[in-house]
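Asker: coordinates for the following, if possible.
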Amino acid sequence: MIGVIADDVTGATDVAVALRRGGLRTVLYFATPPPGEISPEETGPSEYEAAVIALKTRTIEPSAAVAQSLAALDWLRRRGAGQIYLKFCSTFDSTSAGNIGPVLDALADALDVPMVAMTPSSPEHGRTQYQGYLFVGNVLLSESHMRDHPLTPMTDSYLPRVLAGQSAHRAGVVPLREVRDGPAAVQRRLAELRTESFRYALVDAVDQGDLATAGQALATEPLVAGAAGLAGGLAAATAGSETAPEADTVDMSGTAVVLAGSCSARTLAQLKAMIDAGRPAYRLDALADPDPESLAAGALDWFSGLPGGVGAPLIYSSLEPSRLRLVQQALGRERSATIMETAIGLVARTLVSRHGVTRVIAAGGETSGAVVKALGVTGGLIGAEAARGVPWIFAPGVTLLLKSGNFGEADLLLNASAQQPDSR
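Answerer: Here you go, the predicted model:
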């Protein structure tokens, strides 16, 4: 079994669906389960070929991220995981202190692994690595929208240098020309890097074929890291097939709501599409009311007053960068984030428990984490994708769609909250 440790909730759903798409039956857990818990469906892990644990460690203190990741590692190994995969974002989201480097250091030490290969490449989402540099579309990472990310601004595109700021160990590159020579060439380059005392190797990949090659080369490595793209390559190499297993059919009917906190350009476009289509929308304004309970109460009163037949509503805190900076300057970055996440969590819990909402669509990694925590959802089965890398998740009592900020076309939230998807 492949055991995955993901550093945020939407990243976990992204990698889980990549594993399922690659041919592995996959189960997803929100946080490390208690020692005696097997799966959200009370089914033994032997029935699954991949298990994903969604943590929320991307921007917390490195020591806390390490502790949570090691706990997840212990649980996965006790359940029979033979390969561990650390999932991080395809834009290598991290602060100057981590947490990719500190967590990788700890996992490699725990597994006594001398070399860890990785790549954030996800060509289907426009993320590619070449000569160790990460590109977003046609521009370097440092010239993309990620340069101004409110929590993890990425101002350096050369990944060995980024990783060097987070770890005392050296990072080298497996260049594209060697990847194109096949899995054996990748393995030879990794062996060379090991002899030169490099602990980390960033593997170039600019298309799906490169990721398939990397997956074959790394199929027997005890510890691998990267975005969902490489995980899909590993799954295909492990399963020997690119045919996804059938997912359980679940009734997707019922009342839906969209909860959004991501401030990415893609999510802002998706919110505009909902509003332009006439969907009712309510904005959580922390400057006007910095009390999360009061903010949530206002949104719930608004929801209760909506007339029937208006379509699934939108409750959001998302702002364009200039307005977001004003909020962060007034309230502080961490405080403003905590206010919004707490308020959205309270809204989600009340809508499901008291207002009959059965389908929750969340936009943004931190928002999704807050929703899952507030609902007390421990995990679920991975179903069909509403967009590439955005699967429906079937949990007891609620169906979830947890969208990374940058994922999906402009009409994703509009369609996902209106349609009755055929789950397969």
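Asker: C-alpha from now on. contacts and neighbour counts both.
Answerer: Fine.
Asker: separation between Leu402 and Ala16?
Answerer: If you measure Leu402 against Ala16 using CA to CA, to the nearest Å, the figure is 12 Å.
Asker: that should have said Lys56, apologies.
Answerer: 16 Å.
Asker: and what of Gly82?
Answerer: Taking CA to CA, one finds Gly82 at 17 Å from Ala16.
Asker: so for those two, which residue has more residues nearby?
Answerer: Higher neighbour count among Gly82 and Ala16: Ala16, with 33 against 15, using other CA atoms under 10 Å.
Asker: next secondary structure after the helix or strand hosting that one?
Answerer: Secondary-structure element containing Ala16, defined by DSSP states H and E: helix 9-21. Downstream of helix 9-21, the first helix or strand assigned by DSSP H and E is strand 26-30.
Asker: that following strand - contacts with which helices or strands?
Answerer: Helices and strands touching strand 26-30, by 3 or more CA pairs under 8 Å, 6 or more residues apart in numbering; DSSP states H and E, are helix 9-21, strand 50-54, strand 379-387.
Asker: next, the angle strand 26-30 makes with the longest one.
Answerer: So that's helix 9-21. Here helix 9-21 runs at an angle of 170 degrees relative to strand 26-30 (axes from the mean of the first three to the mean of the last three CA atoms, to 10 degrees).
Asker: which stretches in the protein count as helices?
Answerer: Counting by DSSP state H, one finds helices in the chain at the ranges 9-21, 62-78, 100-111, 159-164, 176-179, 183-195, 208-217, 228-239, 265-276, 292-304, 321-331, 333-354, 365-375, 412-416.
Asker: and stretch 204-224, end to end?
Answerer: Stretch 204-224 end-to-end distance (CA to CA) = 14 Å.
Asker: hang on, the earlier thing: for His145, find the nearest of the helices and strands packed on strand 26-30.
Answerer: With CA to CA as the measure, helix 9-21 is the member of the helices and strands packed on strand 26-30 nearest His145 (18.4 Å).
Asker: and that closest one, how far out from the chain's middle?
Answerer: Relative to its chain's centre, helix 9-21 lies at 7 Å (CA atoms, centre = their mean, to the nearest Å).
Asker: packing partners for that helix?
Answerer: Using 3+ CA pairs under 8 Å, 6+ apart, helix 9-21 sits against strand 26-30, strand 50-54, strand 83-87, helix 228-239, helix 365-375, strand 379-387, strand 390-395, strand 398-403.
Asker: tell me what the fourth one is packed against?
Answerer: This points to helix 228-239. Secondary elements touching helix 228-239 (3+ CA pairs under 8 Å, 6+ apart): helix 9-21, helix 208-217.
Asker: could you redo the last one with a cut-off of 10 Å?
Answerer: Other helices and strands packing on helix 228-239, by 3 or more CA pairs under 10 Å, 6 or more residues apart in numbering; DSSP states H and E, are strand 2-6, helix 9-21, strand 83-87, strand 116-119, helix 208-217, strand 223-226.
Asker: second chain to compare with the first, below:
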Amino acid sequence: MLIGAVADDITGATDLCLMLSREGMRTIQVIGVPTGEVAFSDADAVVVALKSRTIPAAEAVEMSCASARVLLAAGAEQLIFKYCSTFDSTDAGNIGPVAEALQDLTGAPVTIACPSFPAAGRTVYKGHLFVGDRLLSESPLKDHPLTPMRDPDLVRVLQRQCRRPVGLVQAETVAKGSNAVKAAFAEQYAAGRRILIVDTLSDADLRTIGKACAGMKLVTGGSGVAMGLPENFRQSRGFVPPPRKARMAAPAGRAAILAGSCSAATRGQIEAAKAAGRRVLRLDIAAVADGRQTGADLAQWAINTPADLPPLIYSSAGPDELAGIQAQMGRHESGALVERTLADVARRLADAGFSRFLIAGGETSGAIVEALGVKVLLIGPEIDPGVPWTRSISGPDLALALKSGNFGAPDFFLKAWDLLELETADA
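Answerer: Modelled structure (predicted):
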């Protein structure tokens, strides 16, 4: 193993796996803190998917460090801590506390914080995070149900979470190349700063930053930061990239879409599915709370739909409606109820012969994958930037597309299925 990574949610882990795989690394994704049952021997990169983004910071630190110890013991030469490209966190963490704990574990004197993913419209300039052409604080992320992001200054955001001083490497330095970035790392360290936000405006910047991180024990950021890291190992160690496939074999059975995200992107994808005449049913959280709607009801509806097109079950709501639900039920309680219900639906559908699932939302994906008993995923073709198909190689045989709520084009729910080749039932 060359690179070991710890991701704070399952869709983010899949996104990172896709990036490493695209850059030529044999990559597997492990669900939850790894145990001795998972073999890493054939992998260039192993990404551990945790559900730690919004849990108490102390628990996130414990899970992340436990995973990192396993990866380091298995030979990982560089560790990545992966979080969302929109820096989803609160003033209590969890990005800062986990990053500092992993610094202590690896002995990394300095590390970077680089959430940028230009292909998905996430860039950082003068330390400020943009979503498209809007500051983070003016984007839909300001209304995130669990981690509303209302300060775009990442130096300020991260410093509120950290004990160590936070610094900044600006775009003018990145434009001068990797040697200039390395020199800036050294200058920031000499000035006492230990975690450095790095401006990033393009994929070329990501490759420059990646080259400057050669030999850095710990790197933190979004999946984009991994774009330039494999080349360092190709230069120093050499590895032969596996062939890339445009389509993926998928098990026989039925398909379904389960959407728990309330992001603007996912809501747009739901509307596109409705406009295309797809069969849809909304999870009514108030009805679920008082027992008028159950996971069994929702699953039976999907089972009863014709098998020609994937049915869509969704709980997504706009900001105003979501605020009303949270005011009545509580922010975390309402989200947890949705996750439990959709996980119950997925389990029932799998028992009924559904084998292909498209899931929208990081927290939703984590709950469903756990409920289905999936442990290890192989990475397949990319549907949209940051979202591939995957196939389980430990646990039930399933094809899964695990989509971050903010990712994907409006027609994502419609076009994803074209990348699958169905196996026959006796294959």
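Asker: distance to Pro307 of the first structure added to the helices and strands packed on strand 26-30 of the first structure, as TSV?
Answerer: Putting those into TSV (distance: least, CA to CA, whole Å) gives the following:
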stretch	distance to Pro307 of the first structure
helix 9-21	32
strand 50-54	37
strand 379-387	27
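Asker: now, of those, which is deepest in the fold?
Answerer: Stretch with highest mean neighbour count among those: helix 9-21 (a mean of 29; mean count of other CA atoms under 10 Å).
Asker: tell me the average deviation of that one from the second structure after fitting.
Answerer: Following the fit onto the second structure, the mean deviation recorded for helix 9-21 of the first structure is 0.5 Å by mean CA distance after the TM-score superposition for the first structure.
Asker: got the angle for that helix vs strand 50-54?
Answerer: Using the same axes, to 10 degrees: helix 9-21 of the first structure against strand 50-54 is 170 degrees.
Asker: just to revisit the earlier point, okay if I get the helices and strands packed on helix 228-239 of the first structure as JSON lines plus distance to Met274 of the first structure?
Answerer: Listed next are those as JSON lines, based on distance: least, CA to CA, whole Å:
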{"stretch": "strand 2-6", "distance to Met274 of the first structure": "30"}
{"stretch": "helix 9-21", "distance to Met274 of the first structure": "21"}
{"stretch": "strand 83-87", "distance to Met274 of the first structure": "31"}
{"stretch": "strand 116-119", "distance to Met274 of the first structure": "35"}
{"stretch": "helix 208-217", "distance to Met274 of the first structure": "32"}
{"stretch": "strand 223-226", "distance to Met274 of the first structure": "33"}
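Asker: mind checking these for the one nearest to Ala273 of the first structure?
Answerer: Of all these, it is helix 9-21 that lies closest to Ala273 of the first structure, at 21.3 Å by CA to CA.
Asker: how close does the residue located most distally from the centre of the first structure sit to Asp422 of the first structure?
Answerer: Distance from the C-alpha centroid of the first structure, by CA atoms, centre = their mean, peaks at Pro307 (34.7 Å). Going from Pro307 of the first structure to Asp422 of the first structure by CA to CA gives 27 Å.
Asker: what do you get for Gly36 of the first structure?
Answerer: Relative to Asp422 of the first structure, and taking CA to CA, Gly36 of the first structure is found at 34 Å.
Asker: so if I had to pick from those two, which one is more boxed in?
Answerer: Per other CA under 10 Å, whichever of Gly36 of the first structure and Asp422 has more neighbours is Asp422, with 12 against 7.
Asker: got a list of what the more buried one touches?
Answerer: When contacts are counted by CA atoms under 10 Å, 6 or more residues apart in numbering, Asp422 of the first structure is found next to 249-253, 383-384.
Asker: and the aligned partner of Ile344 of the first structure in the second structure, how far from Ala360 of the second structure?
Answerer: Using TM-score structural alignment, the partner of Ile344 of the first structure in the second structure is Leu342. Distance, Leu342 of the second structure to Ala360 of the second structure, using CA to CA: 11 Å.
Asker: common neighbours of the two, please.
Answerer: Common contacts of Leu342 of the second structure and Ala360 (CA under 10 Å, 6+ apart): 258-260, 314.
Asker: one step back: shared neighbours, Leu402 and Ala16 of the first structure?
Answerer: 10, 389-391.
Asker: who wins for neighbours among these?
Answerer: The most neighbours of any of those, using other CA under 10 Å, belong to Thr10, which has 31 neighbours.
Asker: for Pro245 of the first structure, find the nearest of the helices and strands packed on strand 26-30 of the first structure.
Answerer: helix 9-21 (6.8 Å).
Asker: the counterpart of Ala323 of the second structure in the first structure: neighbour count?
Answerer: Using TM-score structural alignment as the criterion, the counterpart of Ala323 of the second structure in the first structure is Arg325. Using other CA under 10 Å, Arg325 of the first structure has 15 neighbouring residues.
Asker: gap between Arg325 of the first structure and Cys263 of the first structure?
Answerer: Taking CA to CA as the criterion, Arg325 of the first structure is separated from Cys263 of the first structure by 11 Å.
Asker: touching both of those two, which residues are there?
Answerer: 150, 319.
Asker: returning to that earlier point: make CSV out of the helices and strands packed on helix 9-21 of the first structure and add distance to Gln270 of the first structure.
Answerer: Shown next, in CSV, are these (distance: least, CA to CA, whole Å):
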stretch, distance to Gln270 of the first structure
strand 26-30, 25
strand 50-54, 25
strand 83-87, 25
helix 228-239, 22
helix 365-375, 15
strand 379-387, 13
strand 390-395, 14
strand 398-403, 11
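Asker: for Gly132 of the first structure, which of those is the nearest?
Answerer: Nearest of these (CA to CA): helix 228-239, 15.5 Å.
Asker: run a quick neighbour tally on Gly177 of the second structure.
Answerer: 17.
Asker: now Ala239 of the first structure
Answerer: Neighbour count for Ala239 of the first structure, taken as other CA under 10 Å: 17.
Asker: quick one: map it onto the second structure.
Answerer: Under TM-score structural alignment, Ala239 of the first structure pairs with Arg234 in the second structure.
Asker: isn't its match up against Lys211?
Answerer: No: at 11.4 Å, Arg234 of the second structure does not count as touching Lys211 under the criterion of CA atoms under 10 Å.
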